[in-house]
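# What follows is a predicted structure for the sequence shown.
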Amino acid sequence: MPLALGTFIVPLIVACAMFMENVDATVIVTSLPALARDLGHDPITLKLAITAYVIGLGVFIPICGWVADRFGSRTVFRTAIGIFIVGSLISAASTSLPMFVVARFVQGIGGAMMVPVGRIIIFRSVPKSDFIRAVNYLTVPALLGPVVGPPLGGFITTYLHWRLIFFINIPIGIFGIWLANRHIANVREEHPGRLDWTGFVLSAGGASLLMLGLSLVGGELVSGTTSTLMCVVGALLLLFYWFYARRVELPVLDLRFLRIPSFHASVVGGSLFRIGLGAVPFLLPLALQEGLGMTAFAAGAITCASAFGSIFMKTFASGVLARFGFRHVLMVNAAISGLVIAIYGLFVPGTPHWLIWCVVLVGGVFPSLQFTSLNSLAYADIPSRDIGRATSVASVIQQISLGLGVTIAGLVLQISHDLQGHATIVWTDFWPAFLFVGLFSFASIPVTARMPAGSGDEIARGGRGST
């Protein structure tokens, strides 16, 4: 295969998977109220669907590299796309909330393998001299997904039926599998080493039970005792893993990387920030539809404004970091982002749509800069040989924090709704939830403040910030 073709076609195949995953993650949020009504549940309860997807995504990421080495990258990549398609079909056919939650978990498993293994395929297939060009091809679906997803999901939900949104993935996935069969070699390692199964079971089981337990608190599916028990067992498993990982040479998630100040600030401080931002894709479309009475299409057209703000900031992120440095940017930007999230709670019936769109546009600018900074800073002081293992730790904690954002937002919204005693969800139920999750952005500031002032300056001056 000619070099130029290889540099283009392999990233294109991975881009198909990324686009499918990004569209799926954003297309569903505008459909939650309609979906909830059809399944006979309160829209707040549908936070379970988002949480289940994030759990499937987060807990299986650490083992994707080993699985690709053991069974071959092409085999795992094709299988992951197939699993994602199956999860999409089950989602479309779901007639109950438990069935839909299981379907979303299956999709999460597929997504956990698709993108990380796709990146491995690129690094193994493309010459180092073409890495930057190849990775640039991947930014297109990453940017287009949040732009296309919300209005597309809103249009389908408003004028057709929410079940059809899950069929968007089918032709994209089949096209990706066909391309993979033709152009990707099934590279595998003869001796991939032993997987830390004990660590995987403890970490995956603990995170899953804790997240699901929190999501079920105050809901209709299980009793309060059951949800509390799930939280306790999950927390204990994670505690056991923490003790276990300290005694093992190569644990599936090596928490010792958190001792590195820049990595700690990026992962721990960044995760607090992500809790607040992770809540917005769930809360904002729900507030616009249930609180302000918009159609799903109108809500989707507004929520996609944040993606335009994100794209705009990416052109300036490197210059801002070079001028002010990571520490200063992360602290100031976290405060501004938290303030914007809280402002979302001030939207009332009659607020002009153009004004809401502009605020949401601004709300996409500062998180974009924050994520670029956090993702770049994470590896500033990590040795090259440890980047893969550090990535697993960062990825899992990031995904869990995004899921926690949805869970916490749902809990606060439910408490606010119950305390105010409304028969249905109204606009006044939302401001406490936006205010509370916005505070998590501010909570990240003290973590960042403990980072040495010059951390990441070499990366910032070099303008190599990762998006």
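Now that the structure is in, tell me what you want to look at. Numbering: from 1, shown residues only.

# Every contact and neighbour count from this point should use C-alpha atoms.
OK.

# Distance from the chain centre to the longest helix anywhere in the chain, please.
Using DSSP state H to define each element, the chain has its longest helix at helix 387-420. Computed by Cα atoms, centre = their mean, to the nearest Å, the separation of helix 387-420 from the middle of its chain amounts to 10 Å.

# buried stuff in it?
Residues 389-417 are the ones in helix 387-420 that count as buried (16 or more other Cα atoms under 10 Å).

# Quick check: next helix or strand after that helix?
Note on helix 387-420: by DSSP states H and E, the next helix or strand toward the C-terminus is helix 431-449.

# was I right about residue 277 contacting residue 403?
No - taking Cα atoms under 8 Å as the definition, residue 277 is not a contact partner of residue 403, at 10.3 Å.

# dropping in the other structure now:
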Amino acid sequence: MPPVMDPRTAKLLPWIVAIAFFMQMLDGTILNTALPSMAASLNESPLRMQSVVIAYLLTVALLIPASGWIADRFGTRRVFFAAILLFSIGSLLCAESPNLGFLVASRVIQGVGGALMVPVGRLVVLRAYPRSELVDVLSFVTLPGMVGPLIGPTLGGWLVEYASWHWIFLINIPVGIVGCIATLKFLPDLRGAERVRFDLGGFVLFGAAMVLVSVALEGLGELHLAHARVMLLLLAGLACLAAYWLHAAKFEKPIFSLALFRTHTYAVGILGNVFARLGSGAMPFLMPLLLQVGLGFSPSRAGMTMIPTAVFAMFAKAMARRLIERLGYRKLLTINTLLLGALIASFATVDASTPYPLLLVHLAIFGAVNSLQFTAMNTVTLIDLSDADTSSGNSLLSVVMQLSVSLGVAAAAALLQGFVSQYVHPSESQVLESFHYTFWCVGGMSVLAAAIFLQLSPDAGRAATPVEQHAAGEL
């Protein structure tokens, strides 16, 4: 049963969790713009600065699997406070870094905080509110996370140009201070019903799998590793994952129980997240490139062009609950997934002759559909889990979300590079054509997830909705 909260705490709690979402999403999008300036300031080659991104990525990939156990062991208030504090301290150390080695170490500290902030924040929401309110609360707390990618690149470019790269980290400090104070004052201290022994063997196997797979995915994209190395890393990661599966089958309390997949909505939601996020994860990578490289937009104009995507995503969050109650998860997710894939593929029609207002409308519709997809599939994944499984199930969802987005970016980058490499000296029209082919492929990948969501039962997740509860009360 959810804890009893006073009205003020119930109202403020989503805002506190939203701070964590905002900090992490802003940091993830603001940094890339500043890497060249950081390299010049630290007397490093820009090609070596990728370690700044990878250090954070690998730390998060390694620690997310343990986030649920840590929250159960030490309590959500203490862990959430420590996460925001570590993220803020790491940000301060990044801003004060005198060399690349110090900066990479500081990013690891940031990564420890980042690995705990969002999973533990979502776990607090899952435990603190009735399942009937889950759609509304999750929709609200993820809104600031959608603002981060909107303002991140533009803010990063402005800070580098008019101040210095240090400020991309220093802006986290006041937000972190507010988050720490609010956490200590209002966040409930929730723990698991029973204390279990930490699954160290499972953590090592699963963590190794996540790190190896993450490096392999980055190797396809930004690291530009040879394909043989990527395959070796990927196979090693899959071997560790298979070893974890065998370990979890015999261990009494594994870090991620195989019993989670006996909850049908959870199994469908996890698999649906993997494939649906391939397209959604690729879009923040593809669209700025299309606008700047394919259509010749300036960075500032490209950033402004993306505003309708974020604005209409926020409007869609407000409609999510009513649509889910009216259509049910099965029908909504099947239709919305098909529509999302079709919208992604339809960006293959955008070229220099596309009227600018039409492009803005196109992006606005995509933002709304994409936002509704995230809300519905995340909620259906978690809504039927038992209280005993919420911690483990929520942590696994966080891992899947991170890896599927990384896979989407890597797949889009590989597709785009493959299409462009067909030409010895590609012209502007051939580059644009390569973007079009990539959008067709990414949209097609997204459509495939609809077959997964069709496996939901027509009444999946609806037992927890207010409509059903009200009807039950009248009987």
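Yes, it's here. What you are looking at is a predicted structure, and each value in this text was computed from that prediction instead of being measured.

# which residues of the second structure does the longest helix of the first structure align to?
The aligned range for helix 387-420 of the first structure in the second structure is 390-423, by TM-score structural alignment.

# Just give me the neighbour total for residue 449 of the first structure.
Counted with other Cα atoms under 10 Å, residues neighbouring residue 449 of the first structure total 15.

# now residue 430 of the second structure
With other Cα under 10 Å as criterion, residue 430 of the second structure counts 16.

# How about it, nearest residue that isn't a chain neighbour?
residue 420 (7.4 Å; Cα to Cα, 6 or more residues apart in numbering).

# Which helix in the second structure has the most residues?
Per DSSP H, the second structure has its longest helix at helix 307-346.

# mean per-residue distance, stretch 144-157 of the second structure to the first structure?
Mean deviation of stretch 144-157 of the second structure relative to the first structure after superposition (mean Cα distance after the TM-score superposition for the first structure): 3.4 Å.

# secondary structure class for residue 353 of the second structure?
At residue 353 of the second structure the chain is in coil, as set by DSSP: H, G, I helix; E, B strand; the rest coil.

# residues in contact with the aligned partner of residue 21 of the second structure in the first structure?
Using TM-score structural alignment, the equivalent of residue 21 of the second structure in the first structure is residue 18. If a contact means Cα atoms under 8 Å, 6 or more residues apart in numbering, then residue 18 of the first structure has 114, 115, 138, 141, 142 as its contacts.

# Give me the distance between residue 18 of the first structure and residue 140 of the first structure.
9 Å (Cα to Cα, to the nearest Å).

# where do the contact lists of the two overlap?
By Cα under 8 Å, 6+ apart, no residue touches both residue 18 of the first structure and residue 140.

# Next, see which of the contacts of residue 18 of the first structure are matched by contacts in the second structure.
Retained in the second structure (both residues aligned by TM-score structural alignment, their matches' Cα atoms under 8 Å) from the contacts of residue 18 of the first structure: 114, 115, 141, 142.

# so what corresponds to the first one in the second structure?
Taking TM-score structural alignment as the criterion, the aligned counterpart of residue 114 of the first structure in the second structure is residue 117.

# and the residue lying closest to residue 56 of the first structure once chain neighbours are set aside, what is it in contact with?
In this structure, residue 56 of the first structure finds its nearest non-sequential neighbour in residue 108, 4.2 Å apart by Cα to Cα, 6+ apart. Applying Cα under 8 Å, 6+ apart to residue 108 of the first structure gives the contacts 52, 53, 54, 55, 56, 57, 58, 84.

# Does the third one touch residue 401 like I think?
No - in this structure, residue 54 of the first structure sits apart from residue 401 without contact. The criterion is Cα under 8 Å, and the distance is 9.3 Å.
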